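1. sharing a sequence plus its predicted fold:
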Amino acid sequence: MKANIKLITLGLAAIVGAGLTSCSDEETYDVRGANHNLVYVNNMVAKVANCQIFTTPAGVFGDITASVPVRLQYNAESTVKVSAVVDTTLTSQYNNENGTNALAVPQDVAAGIEVTAAEIQKDTTMANENLKVTLPENLKAKLTQPEYVLPIRLTIESGSGNRQLASSEDLGVYYIAIHNSHKLASLSNTENTSTITLTPKGVSGSINVKYGVSLKRAIDSNVSASLSPATNLVSDYNTAHATSYKALPADIVSALSIANATVEAGKTSAEISVSSEKADFSSLDVGTYLLPMKFNTTYSNNASNEAEENVAYLIVNVEESLVDDNPSAVTGKTVTDISAWKCLAADNFDPSNMTTSKWVPKAKKGTCEFTIDFGAVHNVTGFMKPYCYIGCNGIKVSLSEDGNSWSATGSISGKNTAKDANGKDCYVFYRAIKARYAKVTIYLDEGSYIWNYLPYDWAKDYVGVDWNMVFND
């Protein structure tokens, strides 16, 4: 009697727990009665198979197939063949359990599924090979909506024994979720930036960018991908990104070379390149320009897929630089006497202790900024490349003759230096600039371990920044 009470208690617990939780020789899992041997989906795996298909002008690509591991509650007394049937009445149950709005597959699609039965051999509980459920290729085109579910219920095709073979009401259910997308091809990157630099000697820089084309799966035919200029979309971009970019002028757009791409059959990627070998940028003003380009795909039957249309963007930054790309020598001398200089403002430096050698930052920070009055107008021909053990990642310098109107000297990116009389590396201007004031920003490496020495007075040689200006008076 005690054993029977234990079995009943366990049986009730299993029912409340919504079914089978493992394989057992006890009658705990027999929710139909003591004389049943239930078949169920192995509860160690998910009971949903997710299948992705892509509907394109050239056909539907992707497999709808499921491999279902099945088990018996007790050892089989003979070879048991397990099959399955579609049960669309379970569609709402699936949606409730998964928070989805999947549709039931059409009846003619459900009627066409192919099932390969699984066999559980005598004296075992698990099939050597899983039950296979497949939707034939010719039926996939009938699936036109984004989400479907194909619920299947296990059935006993053959087998015998003292225990009656049956499918578990709860655990004999499996779902095939079908996700249908019309977007097989896409751009793996939609934005590239190029920099054009205007100098007294001419224009430097070019456009040479690539946009990746990616297929979510390989198909058995080529897919052509192209970009076409769409300058009418500039205002839409500016509105969406709170920018005020100017449209890249038509003469430059027409001079660009856009090499479209083909994703070959069996492959999933290619690149569209945009370059500017024939473009003349000399007429551009300093500022940022934008070229939107529409992305289109064409399949083997020459049909385009509107669902895959997208927009790629080319951003062109035009800046002015007075820094010589490749100077042969320093024109003038680095300043040795700064007694006439005055630091008007500083951020992360102590203005009262201004020096061109080992000026110590006040705190660990990625930038140090300061504004200087030289005390008189000088012919500024360059500036020393900043140095410190912390690590300097760059410098930005603006000059002014009156303290009101400022001129940026431009980026040092890609610029070479020349050595002064003391062997210090200096950036050299194409021409002298008359200036009394300078605004300087020095970029420091926040990740450097040298910052650990900052609290110690003796360590200023390690954390201090060396910098200077070059005059040719």
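-> Everything's here; your move.

2. rest of the way, CA atoms for contacts and neighbours
-> Noted.

3. for the chain, longest helix please?
-> Ranked by residue count under DSSP state H, the longest helix found in the chain is helix 2-16.

4. tell me which helix or strand comes right after that one.
-> Helices and strands here follow DSSP states H and E; after helix 2-16, the next one along the chain is strand 36-41.

5. distance between that following strand and the chain's centre?
-> The gap between the average C-alpha position of strand 36-41 and the chain average comes to 45 Å, counting by Cα atoms, centre = their mean, to the nearest Å.

6. show me where the stretch 51-200 of the chain has its strands.
-> With DSSP state E, counting those that start in this stretch as the definition, the stretch 51-200 of the chain shows strands at residue ranges 59-61, 65-68, 70-72, 80-86, 103-104, 114-116, 118-120, 131-134, 147-158, 164-167, 173-181, 185-187, 191-199.

7. and the comparison structure, right after this:
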Amino acid sequence: MKKISTLFYMVAGVLSVLGTTSCNDDESYDFPGDSMNRVYIKPYTGNDFLIVHTPVMSTSSFDLKVPAYVTRGHSEAIKATLAIDNSLIDAYNTANGTNYEALPEQALVIENQTVTIPAGSYYSADSLHLAINEEVVSQLRSETGYLIPVKLVSAEGGNAAVSTNMNSSYLVAGVEVKTGMIDDSASDQNTQGALVSERTGWTAYVEESDGVTVNGEISSLFDGNSSSEWSASSSQPFHIVFDMQKTQNVTAVTAWYSYYGWYDYCSFSQGTKMEYSQNGTDWEELGTVPYINGKNVVLYAPVPMRYIRAEIPVVSDWSGTKASIKVGEFNVYVK
């Protein structure tokens, strides 16, 4: 029994030492057989970026900072250099069944290609910064999108070497071309300009004379009192035309009603098609209303218009299937 007891405590002592050594080494990422301090970058796991083209402007959400990391502690600074390596695109497309294109060289703004990992740190103090060049963003219209491969190309100091398996990261920038002026990603907080304060003479009418049931006075849309509502409904889609009497540089259209005074809803349902005109005869597309959590239909930029025409679609809700609209107040934001 004495020998068994002694053996038990000897094994327990060895395990205790091993456990302590393992905890102390966790932070250093000390891989057996590799004497180098490996510099690496993490694979990008966020959402794809987007280049958006509208009739008046082109924008891009592509803006990213890429830091570098090391596997071990080190007593001197390490310099790591990163670059865009388009030679990786073909292999990526083959492996993933994609057809991404390379961005033109002048399309990227690149800052801090060489970053510094300070002594004792496990990541760089600065980062590679990538963004789309605003001067050429309007030319970026690939139908399949763009791939931006970031690669570590060198590491110096602190017994450092580039990682053999974590040395690249792939970024995707898709392209979306919008035909209308309605910003389907905007909210009320993105509305620019100011509400028109003088609406004297403003009016509206339903183009279809038959089959549309109307309740309320059209003048209530412009009286400053949201509780005086006007509504219209039909079994078929119909059109409402709003006449502002003169040309306005419109940045957003707001038509809303109040639900028993508790919450304000946009009067235009999702799928409402909107057009604008200067003379009430020749119409141009404004866009299709997205789902709106608020009151305003926000435009990408100011659009000069006097008339606004809305095609009210047939939708299904708790009250049935029909085309309908309820408006407490109608106005526009202008710049």
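-> Right, received. Where do you want to start? The structure presented is a predicted model; accordingly, all values stated were derived computationally and were not measured.

8. any idea what the TM-score is?
-> Remark: TM-score between the superposed chains equals 0.51 [TM-score structural alignment, normalised by the length of structure 2]; 265 aligned residues with a Cα RMSD of 5.9 Å.

9. for residue 412 of structure 1, which of the strands of the stretch 51-200 of structure 1 is the nearest?
-> Closest to residue 412 of structure 1 of the strands of the stretch 51-200 of structure 1, according to Cα to Cα: strand 191-199, at 10.8 Å.

10. quick one: the strands in the stretch 201-335 of structure 2, in order.
-> For the stretch 201-335 of structure 2, the strands identified by DSSP E, counting those that start in this stretch occupy 203-206, 213-215, 230-234, 238-259, 263-266, 273-277, 284-288, 296-312, 314-317, 320-327, 329-334, in order along the chain.

11. now render the ones you listed as a markdown table, adding distance to residue 79 of structure 2 and mean neighbour count.
-> Formatted as a markdown table, these follow (distance: least, Cα to Cα, whole Å; neighbours: other Cα atoms under 10 Å):
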| stretch | distance to residue 79 of structure 2 | mean neighbour count |
| --- | --- | --- |
| strand 203-206 | 67 | 16 |
| strand 213-215 | 72 | 13 |
| strand 230-234 | 68 | 19 |
| strand 238-259 | 49 | 20 |
| strand 263-266 | 55 | 17 |
| strand 273-277 | 56 | 21 |
| strand 284-288 | 51 | 19 |
| strand 296-312 | 43 | 22 |
| strand 314-317 | 60 | 14 |
| strand 320-327 | 63 | 19 |
| strand 329-334 | 52 | 22 |
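
12. for residue 169 of structure 2, find the nearest of these.
-> When those are ranked by proximity to residue 169 of structure 2 (Cα to Cα), strand 296-312 comes first, at 32.6 Å.

13. quick one, that closest one and strand 320-327 angle?
-> Between the axis of strand 296-312 of structure 2 and that of strand 320-327 there is an angle of 130 degrees, by axes from the mean of the first three to the mean of the last three Cα atoms, to 10 degrees.

14. related to what we said a few turns ago, by contact count, what packs against the longest helix of structure 1?
-> For helix 2-16 of structure 1, the packing partners by 3 or more Cα pairs under 8 Å, 6 or more residues apart in numbering; DSSP states H and E come out as none at all, with no helix or strand in contact.

15. buried residues in it?
-> 7, 10, 11, 12, 14 (16 or more other Cα atoms under 10 Å).

16. now the counterpart of residue 57 of structure 2 in structure 1. Nearest residue, chain neighbours left out?
-> With TM-score structural alignment as the matching criterion, the partner of residue 57 of structure 2 in structure 1 is residue 202. Spatial nearest neighbour of residue 202 of structure 1, chain neighbours left out: residue 282 (7.5 Å); criterion: Cα to Cα, 6 or more residues apart in numbering.

17. re earlier: do you know which of the strands of the stretch 201-335 of structure 2 lies nearest residue 5 of structure 2?
-> strand 263-266 (75.8 Å).

18. got the contact list for residue 108 of structure 2?
-> 130, 131, 132, 133 (Cα atoms under 8 Å, 6 or more residues apart in numbering).

19. distance check, the nearest residue to the third one once chain neighbours are set aside against residue 138 of structure 2.
-> Distances taken as Cα to Cα, 6+ apart put residue 108 closest to residue 132 of structure 2, at 4.8 Å, once the chain neighbours are dropped. Relative to residue 138 of structure 2, residue 108 of structure 2 is positioned 13 Å away (criterion: Cα to Cα, to the nearest Å).

20. what of residue 37 of structure 2?
-> Between residue 37 of structure 2 and residue 138 of structure 2 the distance is 43 Å, computed by Cα to Cα.

21. these two: who's more crowded?
-> The residue with more neighbours, out of residue 37 of structure 2 and residue 138 and counting by other Cα atoms under 10 Å, is residue 37; that gives 24 against 16.

22. still on that earlier bit, what is the burial count for the match of residue 57 of structure 2?
-> Taking other Cα under 10 Å as the neighbour definition, residue 202 of structure 1 ends up with a count of 9.

23. what's around residue 36 of structure 2, how many residues?
-> By other Cα under 10 Å, 16 other residues sit near residue 36 of structure 2.

24. I misspoke; the intended subject was residue 59 of structure 1.
-> By other Cα under 10 Å, 12 other residues sit near residue 59 of structure 1.

25. over to residue 17 of structure 2?
-> Counted with other Cα under 10 Å, the neighbours of residue 17 of structure 2 add up to 10.

26. list the contacts of the residue nearest to residue 419 of structure 1 when sequence neighbours are not counted.
-> Here the nearest residue to residue 419 of structure 1 in space, its sequence neighbours aside, is residue 425; by Cα to Cα, 6+ apart that works out to 4.6 Å. Residue 425 of structure 1 makes contact with 384, 385, 417, 418, 419, according to Cα under 8 Å, 6+ apart.

27. let's have these in JSON lines, adding distance to residue 82 of structure 1.
-> Converted to JSON lines, these look like this (distance: Cα to Cα, whole Å):
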{"residue": "384", "distance to residue 82 of structure 1": "82"}
{"residue": "385", "distance to residue 82 of structure 1": "78"}
{"residue": "417", "distance to residue 82 of structure 1": "79"}
{"residue": "418", "distance to residue 82 of structure 1": "82"}
{"residue": "419", "distance to residue 82 of structure 1": "84"}
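
28. from the residues you listed, pick the one nearest residue 42 of structure 1.
-> Taking Cα to Cα as the measure, residue 42 of structure 1 lies nearest residue 385 of the contacts of residue 425 of structure 1, at 68.5 Å.
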